[in-house]
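[1] sequence and predicted structure, then a few things I'm wondering about:
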Amino acid sequence: MTTNNTSLALSTDIGSASRLTQLGLAAFLGLFIVGFAGFSHISAVHNAAHDVRHSLAFPCH
């Protein structure tokens, strides 16, 4: 019976660490995409991001 409790506690710890890792990677990816599109010197990338912001009614000026 103790092996079931131990494996349950171990799987909970792994799930929590996995969620934290996923959250960190998602935040990094989001910041990278916003930073790349927002500060890109490639006009096509910057203009596409600008048009998307306007289509979502997000103020960017």
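    Yep, it's here. Numbering: from 1, shown residues only.

[2] switch to C-alpha atoms for all contacts and neighbour counts from now on
    Noted.

[3] give me the residue at the spatial middle of the protein.
    residue 26 (2.1 Å; C-alpha atoms, centre = their mean).

[4] what's the spacing between that one and residue 15?
    Going from residue 26 to residue 15 by C-alpha to C-alpha, to the nearest Å gives 16 Å.

[5] included below, for side-by-side comparison, is a second structure:
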Amino acid sequence: MSVTSAKHSIATPVSLSQRLVVAIGGSLLGLCLVYFAGFSHLEAVHNAAHDTRHSAAFPCH
């Protein structure tokens, strides 16, 4: 016997300032990750991201 229930989703409006905060925060996180992986002197980090960086034309040497 299976019981199914209808789920109703209600869209809540998101303000422009909230969207900007999320976009800027995500961009800063992404830049930090790219900077860390791109310029890290840790050999393990370098080797883990090496092929991806070269395929994206990101210099690492």
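    Right, received. Where do you want to start? Here the structure is a predicted model, which is why all the values come from computation and not from measurement.

[6] where does the TM-score land?
    Here the TM-score for the pair of chains, by TM-score structural alignment, normalised by the length of the first structure, is 0.61; 48 aligned residues with a C-alpha RMSD of 2.0 Å.

[7] so for the longest helix seen in the second structure, what gets flagged as buried?
    If you go by DSSP state H, the second structure has its longest helix at helix 16-39. Going by neighbour count (16 or more other C-alpha atoms under 10 Å), the buried part of helix 16-39 of the second structure is 37-38.

[8] same deal with stretch 54-61 of the second structure?
    When burial is assessed from 16+ other C-alpha under 10 Å, stretch 54-61 of the second structure yields no buried residues.

[9] show me the contacts for residue 56 of the second structure.
    Going by C-alpha atoms under 8 Å, 6 or more residues apart in numbering, residue 56 of the second structure touches no other residue.

[10] okay, now residue 6 of the first structure: neighbour count?
    Residues near residue 6 of the first structure, counting by other C-alpha atoms under 10 Å, number 11.

[11] distance of it from residue 12 of the first structure?
    Relative to residue 12 of the first structure, residue 6 of the first structure is positioned 10 Å away (C-alpha to C-alpha).

[12] how about residue 47 of the first structure?
    From residue 47 of the first structure across to residue 12 of the first structure, the span is 45 Å (C-alpha to C-alpha).

[13] residues contacting whichever helix or strand comes after the longest helix of the second structure, please?
    For helix 16-39 of the second structure, the following helix or strand on the C-terminal side (DSSP states H and E) is helix 43-55. Helix 43-55 of the second structure has contacts (C-alpha under 8 Å, 6+ apart) with 37-38, 40, 59-60.
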